[in-house]
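> okay, structure incoming, though there's no sequence with it:
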């Protein structure tokens, strides 16, 4: 089977949210060939290069969403009329609570125009687009939030819209690209799934959408801090809502990573019959030594592991630990964070260090030490910090204090290490824990402190919860169960899809030619011709794109 893997800001780039699970998926399903169609989010991401690709990744096509992609084409009078008609349908659906059919008509109409004529970049930034959008915003029945939009708002929205719709203008929709795959697998919803929508529209290729974090929810959270006017935020939220609904409507199967994501998808119109929960797969082997009988952790130490950012609410954790310290003077807190790279994370880390020094003024002389200082800030992988497994092994209780969380990866890792956990009730935490840890309300330092004290004072309970947590994690959250689920879904989808034959295996009437495909073509490997041709048999442009270092630019 030939899989078109669609990613947005992730695999095969060395940095990105979907990189790890996509890499495990591709390496675990060696019986299939993969073509990767990747959208990049920044020049920095592209400069970091790609991960090493396995041999059955046949080709990689990339496109940036961060740089201008003007093809230099403009429309004549006829094309402008066609564009205005389709853009009016899309704008009307975005500006009002219009029917999904209007959004789909506009979206696919613009895609067809871009495929035939190009020029969508200039058209979406033209005066015609602004006038059309203005009419939609002021039409009867338009959302109240967009009535006050002015020309600067229209320009800001069309600029954001052009970036979101940039996949419509790519040269990925031909018989030798997405038209040649058996199945499109989008690694997230939203923009990443757009090429899959067009592959289904133009070629009938089935679409599978996986969302471990709901893209629409991520957009809502990001838009809150975006420096955009209220009408622009309202228009963007409406557009992404319409796009999510269309993706869910067209996908043959949708695989949320947890029940929290599933509820979002159902609220956006996803058919429950098409939803299959597939938990992310974690590498359990790296935690085996810790999980199987390692009791070397300090029984008085709490450990926090993750990315240091405001959503993790380390402020509440530090206040909670101050309460713990009052009742258990020997207690310690080790905060082990990933290297700080996100904008604003450095300032938040500095604020947390300052708070720790304020809460423990007589003991926080050295914010990096672990010795007599009750709170330490360490970097995972740093010269003096432990690796990930040793980080979890360092203490008796693992704490998660987030106020916003999707699927809590660090919690699963702690469970694989057989550690008792205290977590806040956010995202998929309760679903992951399943009764094997303590859960408290978010933003409640007193409740967090009480739960930590309960486990610090009861080693037998810690041991029971840790053993149950590891058993649950091994049953539900391993790479093996993840691969088995997708292997079955791939086969199910292809069994319900029309047979797709190579052009050289059929005659003029579309009937199969006897013995056109040799039996050896079905043997795993890349030494045969046809669909399993080796990489050196690809065109030169494809060879360049498939190299581990990426295309020369």
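Ah, there it is. Bear in mind that the values here come from a model prediction, so they are computed numbers and not experimental data.
> C-alpha from now on. contacts and neighbour counts both.
Fine.
> other SSEs contacting the strand or helix carrying residue 81?
Assigned by DSSP states H and E, residue 81 belongs to helix 77-95. With contacts taken as 3 or more CA pairs under 8 Å, 6 or more residues apart in numbering; DSSP states H and E, helix 77-95 sits against helix 100-117, helix 127-137, helix 230-250.
> let's bring in a second one:
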């Protein structure tokens, strides 16, 4: 079977949970051929992969969005839009209900010579004019024109592509990857699975609300636009999976049909994470396995570490993960360390994580948004207790989805560094709790979150998917 995985901004050039998940899916199913269709920024063009590409990855096809900005533009052309096409474009820019069949047909018909030319055409100019007259009379036309152009360019670049031919399509988010999966469904009629690790629409909504570069009156436009992309993915998908019940409930709120939804939790290879590998070192060793980027909120973690160090001066803090994804943010973190006069902080960069898990006493996560972090599962498999912000599925992993294994750590509200510090201090002071939490966590992982369980569920889906999604996997059967 040939399976096409469609991802956005991740594999194989960026490390992290989603990329590791993709690598596991491919390597654990050597009997199937895989295509990875990856959407990424221009800066990653020609970048060396961060993963060893498996032999059954028969094609890696990439869309580098920034490439199109270098194209010459012929402005003022006409593409003879039908009324249905004009309405479809208008609805894409102004509400969440869009006739995607019409848009897909337009972009796959061969009628446009260039996405850039279309965005500079009289047709696009007319559509923006109508939108301004109906909804944004107080907004300067030039502001609206350039805002919509920048908003729509990545989408139009994606759906102007020829999607690889496969037996099953699996988009690893909604958003642009979800729309590409929908386009594949439209073109080839093959089954489409959407998997959401985090809820893409909500994550983009939070970013837009907090952003300073989007003017206030455009924020609603951007938010509606991303809701429209998710609705497209949900509409065309045969099935929509996610990692835990909380995410599924959000999918239903966003309009995903209940009969399409089911759960497949993450899983890890527990054989790689044995407590027997652990060896105690003098002092206190607290770690965070993270990318140094704003969504991981490293600054809150550092503020918490400063409070911990006031009580335990011999404590050591390890921030384990790549430093180069947002160099400005990394520099800001270094400045904060100086301001706090924080000692014994070690930024490791890319390393073998298992080497550090062997001597960690406590692991920490201070993220603003998460799905179901693999790093928590890996720590629990090593019997390391965890303190995390209460985001995504973290509480479920640490406290259990109404199971009998007992707590494996604690959660605190986002950005509350003093509460994060308090929970770390409690665990330092109570070694017996650390031991109990660790044992509870390993039992939970062994019985609910193994790689074997996860792979078997996806294998089952792919086999059923070959029958064009007619036999759905129920939520109950997947948990």
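In hand now; what should we look at? Keep in mind that this is a model prediction, so the values were computed, not measured.
> any idea what the TM-score comes out to?
Overlay of the two chains. TM-score (TM-score structural alignment, normalised by the length of structure 2): 0.85; 460 aligned residues with a CA RMSD of 3.1 Å.
> what sits up against the helix holding residue 81 of structure 1?
If you take CA atoms under 8 Å, 6 or more residues apart in numbering as the criterion, helix 77-95 of structure 1 is touched by 98-100, 102-107, 109-110, 113, 123, 128-129, 132-133, 136-137, 142-143, 146, 235, 238-239, 242.
> now it against helix 127-137, angle please.
Orientation of helix 77-95 of structure 1 against helix 127-137 (axes from the mean of the first three to the mean of the last three CA atoms, to 10 degrees) gives an angle of 30 degrees.
> for helix 77-95 of structure 1, buried residues please.
83-95 (16 or more other CA atoms under 10 Å).
> make TSV out of the residues you listed and add distance to residue 30 of structure 1.
Formatted as TSV, the buried residues of helix 77-95 of structure 1 follow (distance: CA to CA, whole Å):
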residue	distance to residue 30 of structure 1
83	43
84	46
85	46
86	42
87	42
88	45
89	43
90	41
91	43
92	45
93	42
94	42
95	46
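> just give me the closest of those to residue 218 of structure 1.
In terms of CA to CA, no member of those lies closer to residue 218 of structure 1 than residue 94, at 18.7 Å.
> ok, now how distant is that closest one from residue 316 of structure 1?
In this view, residue 94 of structure 1 and residue 316 of structure 1 are 39 Å apart by CA to CA, to the nearest Å.
> same check on residue 296 of structure 1?
Relative to residue 316 of structure 1, and taking CA to CA, residue 296 of structure 1 is found at 28 Å.
> again, but for residue 89 of structure 1
Counting by CA to CA, the gap from residue 89 of structure 1 to residue 316 of structure 1 is 47 Å.
> got it, and residue 45 of structure 1?
On the measure of CA to CA, residue 45 of structure 1 and residue 316 of structure 1 end up 33 Å apart.
> and the two? Which one has more around it.
Neighbours per residue (other CA atoms under 10 Å) separate residue 45 of structure 1 from residue 316, with residue 316 holding more: 20 against 16.
> you'd agree the more buried one is up against residue 446?
No. Between residue 316 of structure 1 and residue 446 there is no contact under CA atoms under 8 Å: 9.1 Å.
> out of the buried residues of helix 77-95 of structure 1, flag the one nearest to residue 31 of structure 1.
Residue 31 of structure 1 has its nearest neighbour among the buried residues of helix 77-95 of structure 1 in residue 90, at 40.6 Å by CA to CA.
> my read: residue 179 of structure 2 touches residue 235, true?
No. If you go by CA under 8 Å, residue 179 of structure 2 and residue 235 don't touch, sitting 10.0 Å apart.
> more neighbours, the two?
Using other CA under 10 Å, the more surrounded residue of residue 179 of structure 2 and residue 235 is residue 179, with 29 against 17.
> how about the more buried one, what's its match in structure 1?
With TM-score structural alignment as the criterion, the equivalent of residue 179 of structure 2 in structure 1 is residue 194.
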